[in-house]
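[1] build me a model from this:
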Amino acid sequence: MSNTKPPHGLSRNAANYGDPDFAFYLRRSFAASMGYSRVMLEKPVVGIADTASDYNNCHRSVPELVEAVKRGVLAAGALPLAFPTVSLCEPSLVPTSMHYRNLMAIDTEAMLTAQPMDAAVLIGGCDKTVPAQLMAAASADVPAVMLVTGPMLAQRFEGERLAACTDCRRYWAQYRAGTVSAERIGKIEGKLATTSGTCGVMGTASTMACIAATLGFMPLMAASAPAVHSDRLRIAEEAGALAVRLISHPVKPSEIITEKSVENALRVLLSLGGSTNALIHLTAIAGRVGVKIDLKRLDALSEETPVLVDLKPTGEGYMEDFHAAGGMIALLRELRDLLHLDCKDLYGQTLAEQLDAAPPFVDRAIIRARDKPISPVGGIVSLFGSLAPDGAILKRSAATPALFETEARCMVFDGLADLANRIDADDLDVKAEDILILKNAGPLTPAGMPEAGYLPIPKKLGRQGVKDMVRMSDCRMSGTAFGTIVLHIAPEAAAGGPLALVETGDRVRLSVKDRRLDLLVDAAELDRRRALWRAPVAPKRGWDKLMFEQVLQAPDGADLAFLRPEGV
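    The predicted structure follows:
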């Protein structure tokens, strides 16, 4: 039996020149040129995914976090090596950051597997970065710690608190309705995001942070500590130390992303009144290890999982309030009897052990007791019917209950350009009771499944005081948005789903009670329309072409088909 130790650190993954000894000699030589001693170069290595970017305001604290992670790694006896990857920021990308989530996942997976490292720390924050990194970690199956940048702090301004991006949308809707002046909206613009960090509400970034913690990729309280809080730097240092621990006590992503932990994450999503985007992301992450999320199972969980967290966009508080109120520990303690308590985290602790060891404090103004919930049922419901054979979702915790049972005429927009050109026309034939439908904005389209499902209220109706309408689409909406909005209709219009056949004047029925979404047009007329429908032209090159050829529909997480395990 050989006593040779398995390769570690820089002795892993050598380039192949036909002479392995020369490959390692060359690597050590080039590493030495950066000033490392031979002692340091023989230590195990922790890779640090650095997603800092001048285009990504949510990540401007990343350089400081990298340094804190390095402290933790060095103190624990390993060598930290940071490396850059794709960085995604919603406001800075065309057509949308979602279009590039899978590209970032490919980039991150390649760097995790191609470079020599024994474990990794993944630094993410802005919406699509965390799911991209967890998708990559799941596929690479390299021991990895998730470190989020943390949420921004709310800003006090003229008697109210403001933070991106629910307050952005609230004020913009008032501006469109004519109740806020151009001067006022200009002032507000500079007060919505005044510290580093992700959106300060329970949007997609914060929801994904909570889900990552629930899955076990970081300590529970690490999900909510503000970006500018000293706790965030201590969490970063601990992430480095934890990564070193994973080298001698490995826990791989495939061991913690399980059917049970994914169901726990769904419970958390529902109880937070969390972002609808998180459902697509969690589906993609779980799909990388062969765990499938069933929308009908989600709906069953929603009926028995209460909304307990009072944060915007569905409530009043901000993420800093959630952290101070007890954060994920307090929330999971309230949900304890609904959870799989034997799920383990990267420390090897069960969820039950984590909750038992944690302080008992909770602020009931932010995290409600089970017998006094914000809502007795979960924030998201699934819908099926002739308009959505493969499903759609609605965030009922952010919707208007009076609109839950609606049958009405629809006003259809054929894409984003059509929406932009007509939505505010004074001669638009639309009434408050109509249903607005946007099609051709799903994952197959050049639009890239944007957060356009939050269709604006037509200006002519906004001026009349209309604040909500039933809106439907095959795309997404921001986790910071609100309204009676049906999303992720599948199959999408560009895939030839029934949504492709809807025309202005058709009648559509939404029933949240029956979980139905139906197009009330007779079969013969739909057959006539289908004969005239033409599939979209495929892009000719690059990432757009690969997405078009491989992207899956929303119920499968809009991942790329060839990146999932065979048979999933």
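
[2] from here on, contacts and neighbour counts on C-alpha atoms
    Will do.

[3] the residue nearest to residue 322 when sequence neighbours are not counted: what's it in contact with?
    Leaving aside its sequence neighbours, residue 322 sits nearest to residue 366 (CA to CA, 6 or more residues apart in numbering; 6.3 Å). Residue 366 is in contact with 308-311, 317, 321-322, 325, counting by CA atoms under 8 Å, 6 or more residues apart in numbering.

[4] which of these sit farthest apart?
    Spatially, the most separated pair among these is 308 and 321, at 13.6 Å (CA to CA).

[5] and stretch 244-259, what's buried?
    By 16 or more other CA atoms under 10 Å, the buried positions in stretch 244-259 come out as 244-247, 250-259.

[6] again, but for stretch 543-556
    544, 547-548, 551-556.

[7] span of that stretch from start to end?
    Stretch 543-556 has an end-to-end distance of 20 Å (CA to CA, to the nearest Å).

[8] more neighbours, residue 308 and residue 321?
    Neighbour tally, residue 308 and residue 321, criterion other CA atoms under 10 Å: the higher count belongs to residue 308, 29 against 24.

[9] isn't the more buried one right up against residue 364?
    No. Counting by CA atoms under 8 Å, residue 308 does not reach residue 364; the two are 9.4 Å apart.

[10] alongside the first, I'd like the structure of this one:
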Amino acid sequence: MKYRSAEWFGKKDKMGFIYRSWMKNQGFPEDLFDGRPVIGICNTWSELTPCNAHLRDIAEYVKRGVYEAGGFPLEFPIMSLGETLLKPTAMLFRNLASMDAEESIRGNPLDGVVLLTGCDKTTPSTMMGAASVDLPTLVVPGGPMLNGKHQGKDIGSGTVVWKFTDDLKTGKMTYDEFSHAESCMSRSPGHCMTMGTASTMACMVESLGMTLPGAAAIPAVDSRKKVLAQLSGRRIVEMVKEDLKISKILTREAFENAIKVNAAVGGSSNFIIHLTAIAGRIGVDLNLDDFDKIGSQIPLLLNLMPSGKFLMEDFYYAGGLPVIMKELAAVLHMNTMTVNGKTHGENIHSKVTCYNSDVIASYENPIIKEAGIVVVKGNLALNGAVIKPSAATPSLMKHKGRAVVFENIEDYHERVDDPNLDIDETCVMVLKSVGPVGYPGMPEVGNMPLPKKILDKGITDMVRISDGRMSGTAYGTVVLHISPESAIGGNLALVENGDIIELDVEARLIHLHVSDEELAVRRTRWKKPDAIADRGYVNLYVNHVQQADKGADLNFLVGKSGSKVARDSH
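    The predicted model follows:
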């Protein structure tokens, strides 16, 4: 079998000399260029991405497996997106990193690719890029941190931050206690150990069939993570020989499986945007309504923060994602192909056992009967918005209240704790200008911390709506991803203080009680915000980004170009 890399290393002319000679300056022996599969290890390692800071070590285990299987591993970096440090938001650069991955894979002599991922956006960005090239591809998730430990209790990354911040604001916690909790929460390499977006993405790729079975929940520092990496290195070589491309795995049925699994694990609402973008790259028709139709009636089976009380380490010890998929077997497409060459049904069969029913519930006796992310529509969100019921307050799922409007995130920070702010717990907090174009990048600020005057009353949740996102580690009755967004003239831009907003999750409704005639008058007064940037990537982004219901990908990246290099001047 002649591999793609032979177009570089197999040439017996001047260019073949150049390709091989310059590679040999790294000490690679002659026989590595003998026509064996070349495997790219796409590494999102960075010390600026703490969740992925261990991936240099993981790459070495992948290489070990590639060599064992007779392949030639070559590691390469792409832009790494760390949710914790990168401003204004890592989501702004997800599409840029996907372009980096796509062009790096296509432009180099690679026959197959292993994606090393971890923090939130590193998984979808690399998947999007790889899908656009369509080579044999396998994912090795970096894994979650060990459980946080604080004052004798488990604490979850992200989730506890929101609680501790409220406690600090109301005086329930001193700053010394607050500071001490930092090292208690993050005490090993790895990503958030709650069911935040990083854990959600790991579950997403396993449910899609893009990892070896059981990969999603293995803690970053568990020795079995290294074993998984080594086995993945072996397997990618076989995938190349079998020509098992990513498009053979990412079928419509695989996406439907991922939607159902996400509901069962209480996954992040960010899942919708990322899965939609990946589907757009591979050419699978997936729209916002599919997430409601396919996933909203799936039961919650995983008792994990923020929807429950346990953490990812506990999930792994209980049996991991294969247990969830076994419980869902009757409603999943169990005949879909996975990267190990077997179907989900073959992988799970009778080999999977739940070791802790407190962590993973049965399908017949779930934690919540219907837990999937719900899509709501109305005159306030003509193209839809989303809410995560498993993280919301049941009594607020049907609510009508007076709008308290913040025009942008700066306005929110300036006024939210003003004692004179006209707000009570029955109000609806509204945040504008935090969508894909408006911020730009659609930051995770939708779960606005409540005003101090509300927290002082012992109130912990209110209805909040915005065109932004929220962290998968967050909780609350929060309506997100309103589309069209306010910055491009969506009706959210026209909401004023005192307007009545109605939320009815069961009826799938988000409605602004203002007449069409009044909205038309307000629209004549609305002014489009000034451009956020006039050069560079940000300018490119705001001029080409699609709305949240389309996955917030750049419009010119939708679809795939395949692995053929545009022009070979060599």
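
[11] mind checking which of the contacts of residue 366 of the first structure land in strands?
    In strands, judged by DSSP state E, none of the contacts of residue 366 of the first structure are found.

[12] closest one of those to residue 185 of the first structure?
    Taking CA to CA as the measure, residue 317 is the one of the contacts of residue 366 of the first structure closest to residue 185 of the first structure, at 22.1 Å.

[13] nearest residue to the residue in the second structure that that closest one lines up against in space, please, no chain neighbours.
    Under the alignment by TM-score structural alignment, residue 317 of the first structure pairs with residue 310 in the second structure. Excluding the flanking residues, the one nearest residue 310 of the second structure by CA to CA, 6+ apart is residue 304, at 4.4 Å.

[14] you'd agree the one you found is up against residue 193?
    No. Counting by CA under 8 Å, residue 304 of the second structure stays clear of residue 193, with 9.3 Å between them.

[15] joint contacts of those two?
    By CA under 8 Å, 6+ apart, residue 304 of the second structure and residue 193 have these common neighbours: 311-312.

[16] more crowded one of those two?
    In this view residue 304 of the second structure and residue 193 are compared by other CA under 10 Å, and residue 193 has more residues nearby, 33 against 24.

[17] the alignment partner in the first structure of the more buried one: what's it in contact with?
    When the first structure is aligned by TM-score structural alignment, residue 193 of the second structure is paired with residue 200. Applying CA under 8 Å, 6+ apart to residue 200 of the first structure gives the contacts 151-154, 163-165, 206, 318-320.

[18] 10 Å instead, please
    Listed by CA atoms under 10 Å, 6 or more residues apart in numbering, the contact set of residue 200 of the first structure reads 150-155, 162-167, 192-193, 206, 224, 226-227, 311-312, 317-321, 480.

[19] quick one: the lengthiest strand in the second structure to the first structure mean distance?
    Counting by DSSP E, the longest strand found in the second structure is strand 398-406. Its matched residues in the first structure lie on average 0.6 Å from strand 398-406 of the second structure after superposition (mean CA distance after the TM-score superposition for the first structure).

[20] tell me the residues of the first structure aligned with that strand.
    Here strand 398-406 of the second structure aligns to the first structure at residues 405-413, judged by TM-score structural alignment.

[21] buried residues, the matching stretch. List them.
    406-413.

[22] ok, back up a step: of all the buried residues of stretch 244-259 of the first structure, which comes closest to residue 71 of the first structure?
    Distance to residue 71 of the first structure across those (CA to CA) is lowest for residue 244, with 11.6 Å.

[23] specify the local secondary structure of the closest one.
    Following DSSP: H, G, I helix; E, B strand; the rest coil, residue 244 of the first structure is assigned to helix.

[24] show me what contacts the match of residue 317 of the first structure?
    By CA under 10 Å, 6+ apart, the contact set of residue 310 of the second structure is 147, 154-156, 193-195, 302-304, 358-360.
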